[in-house]
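Asks: one predicted model, sequence on top.
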Amino acid sequence: MSNLIFNKMYFLFLIFYLKFYSLDLRRIFLCKILSKIIIESYTLFMYFCFK
């Protein structure tokens, strides 16, 4: 159940982030790096939860 909430929060955050920070090129670049980091940490989190 908690991972479902985490999923929703994660995607809401990502949508929010992309909407507000994809306004100029540097921000798009930063956003890509940050989303990569977020996705990697998220994958690690899921891995350790379901191991």
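Replies: In hand now; what should we look at? Numbers count the residues shown, from 1 in each chain.

Asks: alpha carbons only for contacts and neighbour counts from here, please
Replies: OK.

Asks: any idea which helix is longest in the chain?
Replies: If you go by DSSP state H, the chain has its longest helix at helix 25-49.

Asks: who does it touch, helix- and strand-wise?
Replies: Secondary-structure packing of helix 25-49 (3 or more CA pairs under 8 Å, 6 or more residues apart in numbering; DSSP states H and E): helix 2-21.

Asks: the structure to be compared is supplied as follows:
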Amino acid sequence: MAGEQKAKGKVEETAGKAKETVGRTVGNERMKAEGQAKKSKGAARQAKEKTKEVFKH
């Protein structure tokens, strides 16, 4: 399950990065901000799973 959550975080982070880039390219600040938020959420999910792995072993 941890691997699944880590992968979900990576997908979220990648999607956020893409959305942020599109928002920046077209000049849409809202889309850029949403992308940044999604990217941060994905990174946080990955960090949480990595922390769980460290304490598991």
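Replies: Noted; the coordinates are in hand. Computed from a prediction, not measured in an experiment: that's the story for all the values here.

Asks: picking up where we left off before, residues in structure 2 aligned with the longest helix of structure 1?
Replies: On structure 2, the counterpart of helix 25-49 of structure 1 by TM-score structural alignment is residues 29-53.

Asks: which residues touch the matching stretch?
Replies: By CA atoms under 8 Å, 6 or more residues apart in numbering, the residues outside stretch 29-53 of structure 2 that reach it are 2-3, 5-24.

Asks: try 10 Å
Replies: With contacts defined as CA atoms under 10 Å, 6 or more residues apart in numbering, stretch 29-53 of structure 2 is touched by 1-26, 56.

Asks: quick check, central residue of structure 1?
Replies: Nearest to the geometric centre of structure 1 sits Ile38, at 4.4 Å (CA atoms, centre = their mean).

Asks: distance-wise, check that residue relative to Phe11 of structure 1.
Replies: Distance of Ile38 of structure 1 to Phe11 of structure 1, given as CA to CA, to the nearest Å: 11 Å.

Asks: for the nearest residue to Leu14 of structure 1 once chain neighbours are set aside, grab the count of nearby residues.
Replies: In this structure, Leu14 of structure 1 finds its nearest non-sequential neighbour in Ser35, 7.5 Å apart by CA to CA, 6 or more residues apart in numbering. A count of nearby residues for Ser35 of structure 1, using other CA atoms under 10 Å, gives 15.
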